[in-house]
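Undergrad: My questions are about this predicted structure, shown below with the sequence.
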Amino acid sequence: MTAPSEPTDASAPSPGSPNGPGTLAWRNAVFAVFFISGLGLASWVARIPAVRDSLRLDTALVGVLIFGLSAGSVLGLVVAVRLLARFGAPRAMTISVATSSIGLVVVGAGATLLESAPVVFAGLAAVGLGMGSLDVMMNVEGAAAERAIRKTLMPLMHACFSLGTVVGALLGAAASALSVSVFWHLTAIAVLVFLIAVVAVRSIPELENTAETSAPGEPASTWRSRLRASLSVWADPGVLLIGAIVLGMTFAEGSANDWIALASVDGHGFSNTAGAIVFGVFVAAMTVGRVIGGPVIDRFGRVPVLRACAVIGVLGLLLFILAPNDFALYAGTVLWGVGASLGFPVGMSAAADDTRNSAARVSAVAMIGYFAFLVGPPVLGLLGQNWGILNALYLIVALMALAGLAAPAARERHRR
């Protein structure tokens, strides 16, 4: 899953005409950053079963390890604005990618060379810190490039992230099949991700006021007014209902990222390689859902699409949990991925509909979404330890059903 940027009123200066080479290079650079973000995340996820085996951990302790990634990601969201303000987007992005790349190397070393769970936890915290801050930066740049080009590009940017997760999952499955150690696999990915970032950020322009801006309609916002605006939206029932949509869908997406490979191995008897392939199928379904989601929403509207996604996701999860054979498991994985694909981006769009206070609304909904990423892994780990990992997934079924019930809160303003 990717973090949203806070909408701003400032019109970012364009490095050229909407279709000029400078602007298109900027767009392509943002595409590349989204891609490597997904690649780095999926490379770790695909090797979770191998790390578990190497460290001889139970399910609950795997959840604790994954919590390190989630906690680092939340901290990254906090520091991203300061990094942007101090260093500018190109340098701040390079710092974030370098942090996550070092973290991947530490994870590999802790899993393979040192066989130390605390070292892996520390590495995952660094991975989360880098990726969390990069999440904010790439969405800020994506929104600015979209305004400069005057075309809707954010869905494709998020699809690039999903494409990166597909490639990462496939490379992880190949590394597992070829018995490549976690250390050498993650080290190679870390170097690749960093080199791509260094090349890509050269095409990202230095823009002013991309990091700290006031909410729409606020002329010169002070920290007190920003705090009041941020707190006031929590009393808005509409924001909380949109948050319920994002909570359910984000929990479904993040839980699959963290647990679907291990659930396939421990719950259905798959090999580690086959578990990585199942994860690849899930992220491929997510990618397809995001690529086709925009036109489908334009045709039918947010509410019917969100309800359909909730139904599809629930059916997919039940099929995955109860799968009597491999075909049913893969079919359930596809439905699970498609069902979870649009909840987060649609929730962000719905939160930004009210332009009077869109920044605070988007921030609040995003915080609810990241709460799912933060608490989901350890909660499922504890449930899985006591009742089995497949039975733990019924919690996701309930939350996706809740998201479907809350879908009317995301209705477009012109359709109300």
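TA: Ah, there it is. Residues are numbered from 1 along each chain as shown.
Undergrad: contacts, neighbours, all on C-alpha from now
TA: Noted.
Undergrad: For the helix or strand that contains residue 312, name the packing helices and strands.
TA: Using DSSP states H and E, residue 312 falls within helix 302-322. Contacts defined by 3 or more Cα pairs under 8 Å, 6 or more residues apart in numbering; DSSP states H and E place helix 302-322 against helix 326-340, helix 343-351, helix 394-405.
Undergrad: Buried residues, stretch 260-280. List them.
TA: Using 16 or more other Cα atoms under 10 Å as the test for burial, stretch 260-280 gives 260-268, 270-280.
Undergrad: here's the one I want to compare it with:
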Amino acid sequence: MTSSNSAAQIARARWSLIVLFALLGLSYSSWLGRLPTVKEALNLTESQLGVVFLAGAIGSLCCVTIAGHLVVRVGGRTLLTISAVGISVAFILEGLGPTLGSVPLLALGIFLNGCFVALTNVPQNVETAAVERRVGRAILPHFHAAYSIGAVVGALIGAACAAADVPLVTQLSVTAVVTLVVRLVLIPNIVLDTHLSDEERWDRARTARQRRVERAEVRAGIVTPTQPRTLAVLLRSRRASLGQALGAWREPRTVLIGVIIFAAAMSEGSANNWLAIAVVTGFDRPEATGALMLSVFLVSMTVVRLAGTRVIDRYGRVAVLSVSGVTSMVGLIVFGVAPHFSVAVLGIVLWGAGAALAVPLGISAASDDPLKAAARVSVVSAFASSASLAAPPVLGFVAEVTGTRLALTLIVVFLAVGVAVSRNVAPIQRHSSEDTVVPDEKV
């Protein structure tokens, strides 16, 4: 994999990544803005919808744990291209399910979407960290701001389509086709740290061919005594590669960053999944208003992500993460107990502002060491997927008893834990005398 790139390549990668992040946000949010339609079309309760959401979390968790290994094995370009096609197929299924009245078809679409988004997020986040290192200052929140901008556009598209009674399958199918074309054009521009050279591709293809030939010879009984040992060496090498990718799970700092991202993903993901429904059911507002409030949340996130990079450079990751967590907690409580809709809007703004920087800070911290970035980003992304696995059913069942708004305040507990371990996102300091990484006391 190469590390030397021209300024033009870095700029091209940066802007291509910004567009790709925006497309992820647009696709996801345009679907989330239509959740009331999905809920009504399939006659689902909050708890039942939460169980359906589990399909996406399971798919994400299944794939995110091996995503770092796949990045090393096949390269970012191949993995991103396959995932782009998969996301579009999943998106169309998510539109067909409610249209045909099929919960299993919807669940399949959500499951596949979870799988392929997970396989996209790891190489894409590794590349954003690669660009940030080459630029030499904090810019990673800008990429996540692009996601938020795309999400705002997507939420507005969802609200407009809901107001105009556009069929869900039509909206999602058009979005899937357009976003796929743009992704396939831009993906070749972004591979810096996850690029496989032609020599590396040839070596790996030759190794794969050699394994196939030797396995065939073993089965045919025509191998010499030394050939089985050669095959064993190749297999041990492959297992060692996978073991190195999974070794990040034994690093305390990486795991604690994962805890932070777990809380942040639960906060942001629950807003995406439940905010529109909470507004519709909690304040007796139309579906378009629920989608609009999701846009308010996303706009708040976007503004802070765009402005937050200078704040991070000045005050450091730890301080910014701590303040962000407290702000989210205040916003959630205000939204959950607000007696009037106007007060709840204030809570939504605070919630979105607090949720803006936690995930980018965690990804940036996990990517401090470029040699281990893919494995560590894969680990912390698994925590995000675990949050997606735990939150929907828990909040769905609690919402059945307390209402969706009040159920969302449970997230405050997890955010408090994230704030408590926030010092682990401090930049690492590598000692020249030994290959160890420790948290830097300066932030």
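TA: Structure's in. What do you need? Bear in mind the structure is a predicted one, so any value in this text is a computation, not a measurement.
Undergrad: How alike are these chains, TM-score-wise?
TA: TM-score for the superposed chains, counting by TM-score structural alignment, normalised by the length of the first structure: 0.85, backed by 394 aligned residues with a Cα RMSD of 3.0 Å.
Undergrad: The second structure: matching residues for the helix holding residue 312 of the first structure?
TA: Under TM-score structural alignment, the match for helix 302-322 of the first structure in the second structure covers residues 317-337.
Undergrad: Contacts for that stretch next, please.
TA: Outside stretch 317-337 of the second structure, the residues that touch it by Cα atoms under 8 Å, 6 or more residues apart in numbering are 311-312, 343-358, 361, 405-409, 411-412, 415-416, 418-419, 422-427, 443.
Undergrad: ok, now with 7 Å
TA: Residues from elsewhere that reach stretch 317-337 of the second structure, judged by Cα atoms under 7 Å, 6 or more residues apart in numbering: 312, 344, 347-348, 350-352, 354-355, 358, 361, 405-406, 408-409, 412, 415, 419, 422-423, 425-426, 443.
Undergrad: With stretch 282-297 of the second structure instead?
TA: The contact list for stretch 282-297 of the second structure (Cα under 7 Å, 6+ apart) reads 33, 36, 152, 155-156, 158-159, 162-163, 275-277, 279-280, 341, 348-349, 352, 405.
Undergrad: rerun that using 6 Å as the cut-off
TA: 33, 152, 155, 159, 276, 279-280, 348-349, 352 (Cα atoms under 6 Å, 6 or more residues apart in numbering).
Undergrad: Pipe these into CSV and attach distance to residue 219 of the second structure per row.
TA: As requested, the contacts of stretch 282-297 of the second structure are exported to CSV (distance: Cα to Cα, whole Å):
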residue, distance to residue 219 of the second structure
33, 56
152, 58
155, 57
159, 61
276, 59
279, 64
280, 64
348, 64
349, 65
352, 60
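Undergrad: So which of those residues is the closest to residue 16 of the second structure?
TA: Using Cα to Cα, residue 152 is the member of those that lies nearest residue 16 of the second structure, at 18.9 Å.
Undergrad: Which residue, other than its chain neighbours, is closest to residue 404 of the second structure?
TA: Distances taken as Cα to Cα, 6 or more residues apart in numbering put residue 278 closest to residue 404 of the second structure, at 5.2 Å, once the chain neighbours are dropped.
Undergrad: Wait, the one you found touches residue 406, no?
TA: No: shown here, residue 278 of the second structure and residue 406 do not form a contact pair, counting by Cα atoms under 6 Å, at 9.0 Å.
Undergrad: Now do the shared contacts for the two.
TA: By Cα under 6 Å, 6+ apart, no residue touches both residue 278 of the second structure and residue 406.
Undergrad: Tell me which residue of the first structure matches up with residue 306 of the second structure.
TA: With TM-score structural alignment as the criterion, residue 306 of the second structure pairs with residue 291.
Undergrad: which SS state does that match fall under?
TA: Classification of residue 291 of the first structure by DSSP: H, G, I helix; E, B strand; the rest coil places it in helix.
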